[in-house]
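Asks: Requesting a structural model of the entry that follows:
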Amino acid sequence: MSDKLIPAFEAVVFDLDGVITKTAVTHAAAWKKMFDEYLKKREKEYNEPFSEFKQADYLAFVDGKPRYKGVASFLESRGIDLPWGSPDDSIESETVCGLGNRKNKAFNDVLKRDGAEVYPSSKKMLFDLKDAGIKLGVASSSKNCKAVLEAVNLLYLFGARVDGVVSAEHGLQGKPEPDIFTKACEMLGATPARSIVVEDAVSGVQAGAKGGFGLTLALPAKITPRNC
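Replies: Alright, predicted model coming up:
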């Protein structure tokens, strides 16, 4: 009989932005840039009073959600009704998808210029879990997940990656629904009841609870008023 302890959990599924990498700050800045520019445009064209995109808006309406859903959620909070459009819309299009694509360009511009940074404690945890034989997955609403993980040379650690691209391919619902986390478990050959979710967004914590995961670890959000 082996003297090794059998782990209580067989898999850990991590969120990306704000958990593994410090890109949550970059996302928040990109959202603020896009929305503030658009709201100022509406002030000029429609004489609507300008009210900036704030930290509270980021946390309540876009944090952890698929990009276009985040756009629609924030616009609804301001009473702004735009056509949905198409994912192929240009960044000049005044549609939900057009604004989402505008935000994505702002994020990618910063990523290409500055790269991405990993939280040292998260990196150590990933390697410790890998060495212990725990299956690792990453689940993110972002369609930039693969590019970010490649930029920090961590993609190879994960046996499953469920991001915005995979979600679109499989018709998965975004957070707070648990689809991306349960799909990651399925790809890993693990059960949610014996898996852990690590998140920093309220919507992600809600998703972990809905998915029947054995444990959901909620990390404090690292977005401050200065960042957003």
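Asks: Only C-alpha atoms from now on, for both contacts and neighbour counts.
Replies: Fine.
Asks: all strands for the protein, in order.
Replies: 11-14, 135-139, 160-162, 195-199, 215-218 (DSSP state E).
Asks: Can you lay out the ones you listed as JSON lines showing mean neighbour count and distance to residue 101?
Replies: Below are the strands of the chain laid out as JSON lines (neighbours: other Cα atoms under 10 Å; distance: least, Cα to Cα, whole Å):
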{"stretch": "strand 11-14", "mean neighbour count": "27", "distance to residue 101": "25"}
{"stretch": "strand 135-139", "mean neighbour count": "25", "distance to residue 101": "21"}
{"stretch": "strand 160-162", "mean neighbour count": "25", "distance to residue 101": "20"}
{"stretch": "strand 195-199", "mean neighbour count": "26", "distance to residue 101": "25"}
{"stretch": "strand 215-218", "mean neighbour count": "18", "distance to residue 101": "29"}
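Asks: want to put them side by side, so please do this one too:
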Amino acid sequence: MIRAVVFDMDGVLVDSEAVWHAVRRDYVASFGGSWTEANQRNCMGANSAQWSSYIRMTFAAPFDEQRIFHDVVSMLRQRYTEVLPVIPGAQQAVRAFADAGFQLAVASSSPQTLIEFLVARLGLAEVFSVLVSSDAVKRGKPEPDVYLHACDRLGVDPSRAVAVEDSGNGILAAASAGLYVVAVPSRDFPPSPTSLARADLVLDSMYDLDPGILRL
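Replies: Purely as a prediction, here's the structure:
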């Protein structure tokens, strides 16, 4: 029996992949680099140490990883303060699972402070018992670490949990961790057919995500 639902954040709760892409593009351009969609795909699922190092190494950034992390996250917080791009149907889906008695968690590649900031902005802080960042584990997605950590924090075996993901790396991470994977594919950065094939269920939108469809 399924006891818990673990949501990714970027691309599942908040339509933020395009925001991350725009912020990194502007940031890299500030010291003469050219950030592309291919660069963005390479960083999807990476934890903060990984993507900060990627920017420094790939673009010969004139700053260290800590400065890069601070600058990019500050730019993101400013964007989210101005406009919060909520995924349609996300808040309703989360509350439906909470009302149905499931334990809820977020397992995201975003920094912990950004996860807490966005969950609060969404008005969902009280329904999530666990918020986990890939920064708290050794390896980011597509490795399973963050999902295993979230399930451990929840006190739930991964086989008794559902993951809701949008990206290829996220799908692979959740599947490798042993969760039942529901994919709501990103339209901006869709997962490859190979990655999508690892999902147990594919939905068109978060409006389609309802406790009634998980008869497990």
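Asks: TM-score for these two?
Replies: The TM-score (TM-score structural alignment, normalised by the length of the second structure) is 0.77; 187 aligned residues with a Cα RMSD of 2.1 Å.
Asks: which position in the first structure aligns with residue 18 of the second structure?
Replies: Alignment note (TM-score structural alignment): residue 18 of the second structure maps to residue 25 of the first structure.
Asks: what's the answer for residue 48 of the second structure, then?
Replies: By TM-score structural alignment, residue 48 of the second structure lines up with residue 67.
Asks: How about residue 151 of the second structure?
Replies: So, by TM-score structural alignment, residue 151 of the second structure is matched to residue 185.
Asks: which residues sit in contact with that match?
Replies: Going by Cα atoms under 8 Å, 6 or more residues apart in numbering, residue 185 of the first structure touches 11, 13, 137, 160, 191, 192, 195.
Asks: hmm, 10 Å instead?
Replies: By Cα atoms under 10 Å, 6 or more residues apart in numbering, the contact set of residue 185 of the first structure is 10-13, 135-139, 159-162, 179, 191-196, 213.
Asks: quick one: the helices in the first structure?
Replies: With DSSP state H as the criterion, the first structure has helices at 23-46, 55-57, 67-77, 96-114, 120-131, 145-151, 164-170, 179-188, 202-210.
Asks: Quick check: which of these is buried the most?
Replies: Burial of these is given as mean neighbour count (mean count of other Cα atoms under 10 Å); helix 179-188 ranks first at a mean of 24.
Asks: That helix vs the second structure, mean deviation?
Replies: Following the fit onto the second structure, the mean deviation recorded for helix 179-188 of the first structure is 1.5 Å by mean Cα distance after the TM-score superposition for the first structure.
Asks: quick one: that helix to helix 202-210, angle?
Replies: Using axes from the mean of the first three to the mean of the last three Cα atoms, to 10 degrees, the inter-axis angle of helix 179-188 of the first structure relative to helix 202-210 is 50 degrees.
Asks: quick check, distance from helix 179-188 of the first structure to the centre of its chain.
Replies: Put simply, helix 179-188 of the first structure sits 15 Å off its chain's centre (Cα atoms, centre = their mean, to the nearest Å).
Asks: residue in the second structure matching residue 222 of the first structure?
Replies: Match for residue 222 of the first structure (TM-score structural alignment): residue 187.
Asks: can I assume that match is in contact with residue 16?
Replies: No. Counting by Cα atoms under 10 Å, residue 187 of the second structure does not reach residue 16; the two are 11.6 Å apart.
Asks: and the match of residue 48 of the second structure, what does it touch?
Replies: By Cα under 10 Å, 6+ apart, the residues touching residue 67 of the first structure are 31, 73, 96-97, 99-101, 103-104, 141-143, 164, 174.
Asks: same thing but at 8 Å, please
Replies: 100, 141, 142.
Asks: Distance of it relative to residue 100 of the first structure?
Replies: 6 Å (Cα to Cα, to the nearest Å).
Asks: No more questions from me, cheers.
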